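Trainee: from the sequence below, what's the structure:
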Amino acid sequence: MDFKVRPTAQVDESATIGAGTTIWDLAQIREDAMLGSGCVVGRGAYVGPGVRIGDNVKLQNHALVYEPAVLGDGVFVGPAAVLTNDRFPRSVHPEGGLKRGGDWEAVAVEVGEGASLGARSVCVAPVRIGRWALVAAGAVVTGDVPDFALVAGVPARRIGWVGRAGVRLVRRDGEPDRWECPESGALYDERGGRLIERA
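Mentor: Model prediction:
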């Protein structure tokens, strides 16, 4: 076994776990879930059946990732963040009978490469979080988030842009559609409400 599982974690035997991944105490990895290499699954985190997680992903303590979520490489999911999966959540049918697994359609949260979801944020499926986007702590995401967007609030709204370093971008003087990362110096162009990395 080339991954580590703490004694109180539960990993279903049908799950696929990549090399170098660590699963901490009280975490639960369900049937047919797939985790890439180099991941860290924090204490009490939950990964639902069939969830797909890329390489070098961090799920912090008590993060809840419900099926059929898909997380790209390098994604960060903060403490107690929740990725939902039910568009119309109800425990019972209109007639009062308890709903079972086949009585509703699970929908996905998709998180692009390098994106980060802050502590206690909630992504209400179906929704896509773009590459390298940053969702602020406590935000509730109800619509798609563009690549490199910084979103905050309830419901979440774009309040700026971030680069790959996660630092808020600043507008270049005299260039209204040009943004720069104050940490790395990387440049980005804004076009039609989207941000594009310059080569």
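Trainee: CA only for contacts and neighbour counts going forward, please
Mentor: OK.
Trainee: the most centrally placed residue in the chain and residue 69, how far apart?
Mentor: By C-alpha atoms, centre = their mean, the chain has its centre lying nearest to residue 111, at 4.7 Å. According to C-alpha to C-alpha, to the nearest Å, residue 111 stands 8 Å off from residue 69.
Trainee: also residue 160?
Mentor: 26 Å.
Trainee: which one's more surrounded, these two?
Mentor: Between residue 160 and residue 69, residue 69 has the larger neighbour count (other C-alpha atoms under 10 Å), namely 27 against 14.
Trainee: what is the burial count for residue 58?
Mentor: For residue 58, using other C-alpha under 10 Å, the count is 23.
Trainee: wait, doesn't it sit right on residue 77?
Mentor: Yes. Assessed by C-alpha atoms under 8 Å, residue 58 is found in contact with residue 77 at 6.1 Å.
Trainee: now do the helices in the protein.
Mentor: Applying DSSP state H to the chain gives no helices.
Trainee: quick one: residues contacting residue 198.
Mentor: 186, 187, 188, 189 (C-alpha atoms under 8 Å, 6 or more residues apart in numbering).
Trainee: Proceed likewise with the subsequent sequence, for comparison:
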Amino acid sequence: METYYAHPTAIVDEGARVGEGTRVWHFSHVSAGAEIGERCSLGQNVYVAPNVSIGRGVKIQNNVSVYEGVVLEDYVFCGPSMVFTNVRTPRSAFPRNTSADYRPTVVKRGASIGANATVVCGVTIGESAFVAAGAVVNRDVPAYAMVAGVPARRLGWVCECGLTLAFRDRKAVCAECGRKYERNQETVSKTEEG
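Mentor: The predicted structure is shown next:
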């Protein structure tokens, strides 16, 4: 018995593992070998390639392809029409389409990627980081960083809940949820729950 919902136009290949409570919407395709956690939402026209790992509570909006080599940890948000790549030097005349050619991309727990952003393969987006709409991420993004632009540059820091943090003497408290953070050079760590 299936414990997830797939719209009648969606295709979930035999051999795909889809968690309880997950919803796969119109015209989406989940390939054999893909693993999707519980309570996820895959919007219209989402493609999940073989061997992709998607954690619990992930939301993938319309028109997103999650290619082989991409790992989405728990509670990641992928905005509409954002793009993952998986080959650094693609060429039509010189196909690089085997698992050995793919550069791994990891999006850590709670990170958000805005609409129409592009994530170049081989990077890690840190825990609870925030990638602005339209950004092009071509290098690692630290945990809790807010990045924007082409190429993406850090503009500031964000709380786990998504609000901007204001640091004083290397410390910050989220104005909305009360979580506490500490900054050391170019890294931020959470020191206390709100």
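Trainee: filter the contacts of residue 198 of structure 1 down to just the ones in strands.
Mentor: Secondary structure from DSSP state E places 187, 188, 189 of the contacts of residue 198 of structure 1 in strands.
Trainee: who wins for neighbours among those?
Mentor: Going by other C-alpha under 10 Å, residue 188 tops these with 25 neighbours.
Trainee: whichever residue in structure 2 pairs up with that residue and residue 81 of structure 2: what is the separation?
Mentor: Structural correspondence for residue 188 of structure 1 with respect to structure 2 (TM-score structural alignment): residue 181. Distance, residue 181 of structure 2 to residue 81 of structure 2, using C-alpha to C-alpha: 32 Å.
Trainee: could you do residue 97 of structure 2 as well?
Mentor: For residue 97 of structure 2, the distance to residue 81 of structure 2 - C-alpha to C-alpha - is 22 Å.
Trainee: more crowded one of these two?
Mentor: Ranked by neighbour count (other C-alpha under 10 Å), residue 97 of structure 2 and residue 81 place residue 81 first, with 21 against 12.
Trainee: Throw the contacts of residue 198 of structure 1 into JSON lines and include distance to residue 46 of structure 1, thanks.
Mentor: Below are the contacts of residue 198 of structure 1 laid out as JSON lines (distance: C-alpha to C-alpha, whole Å):
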{"residue": "186", "distance to residue 46 of structure 1": "36"}
{"residue": "187", "distance to residue 46 of structure 1": "37"}
{"residue": "188", "distance to residue 46 of structure 1": "36"}
{"residue": "189", "distance to residue 46 of structure 1": "37"}
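Trainee: quick check: closest non-adjacent residue to residue 157 of structure 2.
Mentor: residue 145 (4.5 Å; C-alpha to C-alpha, 6 or more residues apart in numbering).
Trainee: which member of the contacts of residue 198 of structure 1 is positioned nearest residue 23 of structure 1?
Mentor: For the contacts of residue 198 of structure 1, the residue nearest residue 23 of structure 1 by C-alpha to C-alpha is residue 186; the value is 34.5 Å.
Trainee: kindly provide the distance from the closest one to residue 22 of structure 1.
Mentor: On the measure of C-alpha to C-alpha, residue 186 of structure 1 and residue 22 of structure 1 end up 33 Å apart.
Trainee: okay, those two: which has more neighbours?
Mentor: residue 22 (20 against 16).
Trainee: list the contacts for that one?
Mentor: By C-alpha under 8 Å, 6+ apart, the neighbours of residue 22 of structure 1 are 3, 4, 5, 6, 38, 39, 40, 41.
Trainee: likewise residue 28 of structure 2?
Mentor: Counting by C-alpha under 8 Å, 6+ apart, the residues that residue 28 of structure 2 touches are 9, 10, 11, 42, 43, 44, 45, 46, 47.
Trainee: swap in residue 63 of structure 2?
Mentor: 43, 44, 45, 46, 47, 80, 81, 82.
Trainee: quick one: the residue in structure 2 sticking out farthest from the centre from residue 181 of structure 2, how far?
Mentor: Relative to the C-alpha centroid of structure 2, counting by C-alpha atoms, centre = their mean, residue 169 is the outermost residue, at 31.2 Å. Taking C-alpha to C-alpha as the measure, residue 169 of structure 2 falls 11 Å from residue 181 of structure 2.
Trainee: who touches both of these two?
Mentor: Going by C-alpha under 8 Å, 6+ apart, no residue sits against residue 169 of structure 2 while also sitting against residue 181.
Trainee: now for the counterpart of residue 162 of structure 1 in structure 2, how many residues are close by?
Mentor: If you follow residue 162 of structure 1 across to structure 2 using TM-score structural alignment, you land on residue 158. Neighbour count of residue 158 of structure 2, defined by other C-alpha under 10 Å: 22.
Trainee: these two touch, right, residue 154 of structure 2 and residue 143?
Mentor: No. At 11.1 Å, residue 154 of structure 2 does not count as touching residue 143 under the criterion of C-alpha under 8 Å.
Trainee: who has more neighbours, the two?
Mentor: Using other C-alpha under 10 Å as the criterion, residue 154 of structure 2 and residue 143 rank with residue 143 on top: 26 against 15.
Trainee: in contact with the more buried one, which residues?
Mentor: Contacts of residue 143 of structure 2 (C-alpha under 8 Å, 6+ apart): 125, 126, 127, 128, 129, 187, 188, 189.
Trainee: got a quick ChimeraX command for the buried subset of those residues?
Mentor: Buried residues within the contacts of residue 143 of structure 2, by 16 or more other C-alpha atoms under 10 Å, are selected in ChimeraX with:
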select :125,126,127,128,129,188
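Trainee: if anything else comes up later, I'll come back, but that's it for now.
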